[in-house]
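Participant: Pasted the sequence and its predicted model underneath.
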Amino acid sequence: MSTAPSQPQFEPARIIIVMGVSSSGKSTIGAALGRALHAPFLDGDKYHPEANVEKMRNGIPLTDEDRWPWLEALSAALVEAAEKKNVAVGACSALRKTYRDFITEKAGEPVLFVYLDGSRDVIGERMAKRHHEYMPTSLLDSQFATLEVPDPDTENVLKVPVTDPVNRIVTTVTAALPQHKSFKRWQ
């Protein structure tokens, strides 16, 4: 009997979204994964309308109504990027299942969500050490209150711990994506 961990069972996807609460490392992991896959990386923060940015800057949590246009714009941009390179990586909180379903519906194809799983304490420590243009630490509790942890039995998700080093997370994700060849400098 093999003791090697089994590969996760999920649907192959050209669009990969690194998701989780604020300060989980979405942008860092997403950018590194994009480099590893030689794929465009789109940071979801850049797709927020200015009204959303102002609300967050003022410590006001976003509502579903605030999120739909943002998620639609990001989804469209990811589809366009995937059309050009056959793969695209995005960073997006995608905290609720309805948001993940909406993104997948708008994409019109499977989307793999890479869930950066971390405790409130670990994420809180990270958030306290960084400065974000418009995401104050006061919004972290609302992020965890909104989070619906993805279920690998019913969603296209790969769960990885935020406490792993960046290179280990990228290796874990790329190993689970045999349909996408990792970019190696010597190739």
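Facilitator: Received the coordinates, thanks.
Participant: C-alpha from now on. contacts and neighbour counts both.
Facilitator: Fine.
Participant: Where is the longest strand in this structure?
Facilitator: If you go by DSSP state E, the chain has its longest strand at strand 111-117.
Participant: Comparison target below:
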Amino acid sequence: MPKKRGYHHGNLKQALVAAALELIEQKGPQGFTLSEAAKAAGVTPAAVYRHFHGREDLIAEAARQGYEIFADLMQFAYDKGQPSALASFEATGRAYLAFARKYPGHYMAMFESGVSVNANAELARAAARANGILEKAASDLSERIPPEKRPPAAMFSAHIWALSHGVVELYARGAPGARAPFPPEELLESGIGIYLRGLGLIPPDN
């Protein structure tokens, strides 16, 4: 009897994550079973338990890898904008949209699966690194605001994260009936501009 194809994988764990990511893109993070992921990877369901406790654990690993990619993209965007605090801040906002488009499976595992960022220590660290980059960009920019009027950097970055997430969810992921008359990039840029003008960080439009 021939051996099952899956046992020839050089990295069974990563093969399972890749299979899960494809299924997440096709069916959503709650739309597939562990058996389906195993079948897509070419292994038996029992083989999955060599690396994962269950489906949620598999999705958590996909999310962790997503946060690592996300953090790298955010760091690249931040560095590219230097030495301008404003350019770095705006670039990290755009990186969010770019990530969601290029890595939809990871994005859904991270933000739409219901898996907590505290599901395990590795996932928590990866999520904190990504959040820390945006918070650093916000902190750099908010130095221009008088201390008595300066919002906490965590709040500042959370506002931009929420704005970016909203644009992605409503207008950048093909949701039915959610078409805007403007490109998502333009919506995000103008939204960030309005926010920053409100804080007095960029001059008002004439």
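Facilitator: The structure has been received and is ready for your questions. Please read these numbers as outputs of a predicted model, since none were measured by experiment.
Participant: Quantify their similarity with the TM-score.
Facilitator: Counting by TM-score structural alignment, normalised by the length of structure 1, the TM-score of this superposition works out to 0.26. Behind it: 91 aligned residues with a C-alpha RMSD of 5.8 Å.
Participant: before we move on, the earlier item: show me what secondary structure element comes after the longest strand of structure 1.
Facilitator: In the C-terminal direction, the helix or strand that comes right after strand 111-117 of structure 1 (DSSP states H and E) is helix 120-129.
Participant: just checking, what packs against that next one?
Facilitator: Secondary structure elements in contact with helix 120-129 of structure 1, counted by 3 or more C-alpha pairs under 8 Å, 6 or more residues apart in numbering; DSSP states H and E, are absent; no helix or strand qualifies.
Participant: which parts of it are buried?
Facilitator: By neighbour count on 16 or more other C-alpha atoms under 10 Å, the buried set for helix 120-129 of structure 1 is 123, 124, 126, 127.
Participant: which is the next helix or strand following that helix?
Facilitator: Going down the chain from helix 120-129 of structure 1, the next helix or strand is helix 140-146, by DSSP H and E.
Participant: Next, the buried residues of that next one.
Facilitator: Within helix 140-146 of structure 1, the residues scored as buried using 16+ other C-alpha under 10 Å are 140, 143, 144.
Participant: after it comes which helix or strand?
Facilitator: The first helix or strand that comes after helix 140-146 of structure 1 along the chain, using DSSP H and E, is strand 157-161.
Participant: For that following strand, name the packing helices and strands.
Facilitator: With contacts defined as 3+ C-alpha pairs under 8 Å, 6+ apart, the packing partners of strand 157-161 of structure 1 are strand 111-117, helix 166-175.
Participant: can you do 6 Å?
Facilitator: Strand 157-161 of structure 1 makes packing contacts with strand 111-117 when contacts are defined by 3 or more C-alpha pairs under 6 Å, 6 or more residues apart in numbering; DSSP states H and E.
Participant: picking that back up, which secondary structure elements does the longest strand of structure 1 contact?
Facilitator: Packed on strand 111-117 of structure 1, when contacts are counted by 3+ C-alpha pairs under 6 Å, 6+ apart, are strand 15-19, strand 157-161.
Participant: Nearest to residue 65 of structure 1, out of those strands?
Facilitator: strand 15-19 (19.5 Å; C-alpha to C-alpha).
Participant: Tell me the helix or strand right after the closest one.
Facilitator: Later in the chain than strand 15-19 of structure 1, the nearest helix or strand by DSSP H and E is helix 26-37.
Participant: any idea which helix is longest in structure 1?
Facilitator: helix 64-85 (DSSP state H).
Participant: Give the other helices and strands that the helix or strand following it contacts.
Facilitator: Using DSSP H and E, the helix or strand that directly follows helix 64-85 of structure 1 along the chain is strand 88-91. Applying 3+ C-alpha pairs under 6 Å, 6+ apart, one finds that strand 88-91 of structure 1 contacts strand 15-19, helix 26-37, strand 41-43.
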